[in-house]
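**Q** coordinates only, no sequence provided:
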């Protein structure tokens, strides 16, 4: 098998468990928690928390499969590496392709979300500025990146805790909004909501894609993924219950800013500026972690010749794939300035689910002496990814299938025309 073991693909191992948990949690507790409950409630209604549980179960299976694979393949690149080593070069390439394209779109969405909260009239220039600044932070090394992520995560969690406290502790909370006997949304409604909510969980991939930069990866990666996922599930459960019990399905589904509207409905409008600041901080935290993860996958694919090899170079001083960092930052800036991202969120969700489907299929190839997870875990994860992906809106499914097909065609062309390999 092709490997990325050359000297240029060896970044420094500087991340401990706390650092990895911080990066994973900051990627999950991003801008999505401030917006995702509205469209999910429109689909699932009172079954919102059931959809959240379904998303969490699929995420747990994916996290377990990813952790076991990362322990066996402690290299940067995540499922790109696992698919390549366990299923074959094409599947690894498709995983890397889905992750890179989908998450580059997610980076643009996060940047635009940050700018929309801070200064809507200057959204695109401000979004570009945010991308440039965070790319510069990542360029100078992971220790600084984790420090910034830790600060942003603390700010966001403080804001969420304040909203949950005033919502569940106030007189506006109505537990009848959680009564699942009032309405059955149908399987597509329930699973479609779960697919949207799963997208908000998907940040734990950042931990696995940083496999080449953590200390003692066989212990650190599984522990960090489990801790980050469990903590974020509790946060989402509390936030989801808060906004649904206060606003109800109809008001929540119609809300453009559910947490801010919850604060106002409970008689705490003075929390709105803090919620706005929290949404901005969450977007920046997620953007920081997303750029990290995408750039590592780009560097791993470049080291194997699927992308131009010069992108795999690691900086002599900072120990990061600086050229991949700059390339990803530039790509996100182009999307921010030129692209219509109205359907990008759904497409990105499809790409993430395809990525994890390959991760679970790779986990099925682990041997009994390789700390293989129980068979049910990757089977449920694989089936869950496929079902949730095809429960998304039709436009997102069509776009996702088309982009994956394009990636497969490019891989085939490279195989048929060896001169295109570099």
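**A** Structure's in. What do you need? Treat the numbers as computed from the prediction; the structure is a model and nothing was measured. Residues are numbered from 1 along each chain as shown.

**Q** please count neighbours and contacts with C-alpha atoms only from this point.
**A** Fine.

**Q** which strands or helices does the longest helix anywhere in the chain pack on?
**A** Counting residues, the longest helix found in the chain (DSSP state H) is helix 217-253. Of the remaining helices and strands, those touching helix 217-253 by 3 or more Cα pairs under 8 Å, 6 or more residues apart in numbering; DSSP states H and E are helix 17-28, helix 37-44, helix 48-72, helix 142-168, helix 205-209, helix 258-265.

**Q** pasting the second one now:
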């Protein structure tokens, strides 16, 4: 890993999500075809991209039962425990509707309503991501969403990974479709003969999925356009170099464009971690991916102090932040920008990925400066409630009318004044 002074700060922003002109054109064409030809277009694209011809996209109950037979009982037990942890954490985010009565008799409030329907995209390809199912579905269930639809690309046999189907069943998904890519996003947004449209789409995917989500945004809501994974670690001499290296590589193995950063005031630690990274890379199964990530986006910053390390991290605004320092909890209040914060040597980032309970769908690419992890609020909407009293309108009606005329909206003013005249 590169070791540099902090004044050579390198941005973790990577522009992969914008795609190329050709990729964007492909996505636009796919979505247009889905809107005009529905299931026929879905079948054509599934045959083209996933190399399987499907008569029906819907996952059957027998396929789910078969998935349970393929996974071992210990995995099912782990999924259930993880799901309970995730549910328990997100239930604490629930907020009630509220009303307040003013002295003049008016009632003002906020009504919280769950979205009617949500579509969850689960990536396919060479890996299965049951954790992604749990993290997207469970907050929606906790929020009260009645219809949750899951889509995921099938393999060449027309089958979804058993672990993904088991996680979906345990999370309470009742509609699962074997479709992926931009065509799946188009189907969720605009509907086909088989798939009714949804109100919001969440979940990660490749560049074509990301571009498709961006394309349909406005007709439906989306969670975010997620970039490659990131981890930043603040550490001092009390931290173990081998554990830091392992945590850095836990993100590097995701993607060649994943970003792994250590920030420390200790040159000794920096050099030891760099050595450990090379040592552990040599025996990593996903060595090729992780090596490219470390080479292009791995860096160790040496600062003059822990305070400077904290400020460096705030500039980076990473997706994941680990604090591996003596009394690390004391730094928490100084962290302004991070998607998820892990404090102490037993809080390795994968603990949050799978089991602890907080959501692992996090802001990337520096967007932790202004956005939050996926949460219950993302699956609800808020309506303002105004029950104005006669006294309140009498007291404030002329002020409202004057405000309206200042904006040149005479009808607004008259709508209020008419009620004053008719009292």
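**A** Perfect, I can see it now. Since we're looking at a predicted model, the values are computed, not measured.

**Q** where does the TM-score land?
**A** For this chain pair, the superposition-based TM-score is 0.23 by TM-score structural alignment, normalised by the length of the first structure; 165 aligned residues with a Cα RMSD of 7.4 Å.

**Q** out of the helices and strands packed on helix 217-253 of the first structure, which comes closest to residue 241 of the first structure?
**A** Put simply, out of these the one that sits nearest residue 241 of the first structure is helix 48-72, at 7.2 Å, with distance taken as Cα to Cα.

**Q** now do that closest one against helix 217-253, angle only.
**A** Relative orientation of helix 48-72 of the first structure and helix 217-253, computed by axes from the mean of the first three to the mean of the last three Cα atoms, to 10 degrees: 160 degrees.

**Q** after helix 48-72 of the first structure, which helix or strand is next? Please name it.
**A** Moving toward the C-terminus from helix 48-72 of the first structure, the first helix or strand encountered (DSSP states H and E) is helix 79-86.

**Q** state the number of residues packed around residue 77 of the second structure.
**A** 11 (other Cα atoms under 10 Å).

**Q** list the buried residues in the host helix or strand of it.
**A** Using DSSP H and E, residue 77 of the second structure falls within helix 73-91. Of the residues in helix 73-91 of the second structure, those buried under the neighbour-count criterion (16 or more other Cα atoms under 10 Å) are 76, 79-80, 82-91.

**Q** check stretch 83-92 of the first structure too.
**A** Burial within stretch 83-92 of the first structure, assessed by neighbour count using 16+ other Cα under 10 Å, is assigned to 83, 84, 85, 86, 87, 89, 90, 91, 92.

**Q** can you redo those as JSON lines with distance to residue 219 of the first structure?
**A** JSON lines is the format used below for those (distance: Cα to Cα, whole Å):
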{"residue": "83", "distance to residue 219 of the first structure": "21"}
{"residue": "84", "distance to residue 219 of the first structure": "23"}
{"residue": "85", "distance to residue 219 of the first structure": "21"}
{"residue": "86", "distance to residue 219 of the first structure": "21"}
{"residue": "87", "distance to residue 219 of the first structure": "24"}
{"residue": "89", "distance to residue 219 of the first structure": "27"}
{"residue": "90", "distance to residue 219 of the first structure": "29"}
{"residue": "91", "distance to residue 219 of the first structure": "26"}
{"residue": "92", "distance to residue 219 of the first structure": "24"}
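
**Q** now, among those, which is nearest to residue 389 of the first structure?
**A** Where these are concerned, and distances follow Cα to Cα, residue 389 of the first structure has its nearest neighbour in residue 91, at 17.6 Å.

**Q** pretty sure the closest one sits against residue 85.
**A** No - taking Cα atoms under 8 Å as the definition, residue 91 of the first structure is not a contact partner of residue 85, at 9.3 Å.

**Q** now the helices for the stretch 251-400 of the second structure?
**A** When assigned using DSSP state H, counting those that start in this stretch, the helices of the stretch 251-400 of the second structure occupy the ranges 267-281, 287-297, 306-316, 349-354, 390-406.

**Q** for the fourth one, which helices and strands make contact with it?
**A** For helix 349-354 of the second structure, the contact count by 3+ Cα pairs under 8 Å, 6+ apart identifies helix 241-252 as packing neighbours.

**Q** residues contacting the helix it packs on, please?
**A** By Cα atoms under 8 Å, 6 or more residues apart in numbering, the list of residues contacting helix 241-252 of the second structure from outside reads 229-233, 258-262, 269, 272-274, 276-277, 280-281, 289-291, 293-294, 345, 348-350.

**Q** list buried residues within the residues you listed.
**A** Burial by neighbour count, judged by 16+ other Cα under 10 Å, picks out 229-233, 258-262, 269, 273-274, 276-277, 281, 289-291, 293-294, 345, 348-349 from the contacts of helix 241-252 of the second structure.

**Q** from the chain's centroid, how far away is stretch 103-117 of the first structure?
**A** On the basis of Cα atoms, centre = their mean, to the nearest Å, stretch 103-117 of the first structure is displaced by 12 Å from the centre of the chain it belongs to.

**Q** give me the buried positions along it.
**A** Residues of stretch 103-117 of the first structure classed as buried: 103-117 (neighbour count, 16+ other Cα under 10 Å).

**Q** and for residue 206 of the first structure, nearest residue in space, chain neighbours not counted?
**A** Distances taken as Cα to Cα, 6 or more residues apart in numbering put residue 293 closest to residue 206 of the first structure, at 5.1 Å, once the chain neighbours are dropped.

**Q** I figured that neighbour hits residue 135, correct?
**A** No - no contact is recorded between residue 293 of the first structure and residue 135 when judged using Cα under 8 Å, the distance being 12.0 Å.

**Q** of the two, which one has the most company?
**A** Neighbour tally, residue 293 of the first structure and residue 135, criterion other Cα under 10 Å: the higher count belongs to residue 293, 28 against 23.

**Q** pull up the gap between the more buried one and residue 302 of the first structure, please.
**A** 14 Å (Cα to Cα, to the nearest Å).

**Q** quick revisit: nearest to residue 416 of the first structure among the buried residues of stretch 83-92 of the first structure?
**A** residue 90 (13.2 Å).

**Q** now name the helix or strand holding that closest one.
**A** Assigned by DSSP H and E, residue 90 of the first structure falls within helix 89-118.

**Q** over to residue 48 of the second structure?
**A** helix 39-50.

**Q** what are the buried residues along that helix?
**A** 39, 41, 42, 43, 44, 45, 46, 50.
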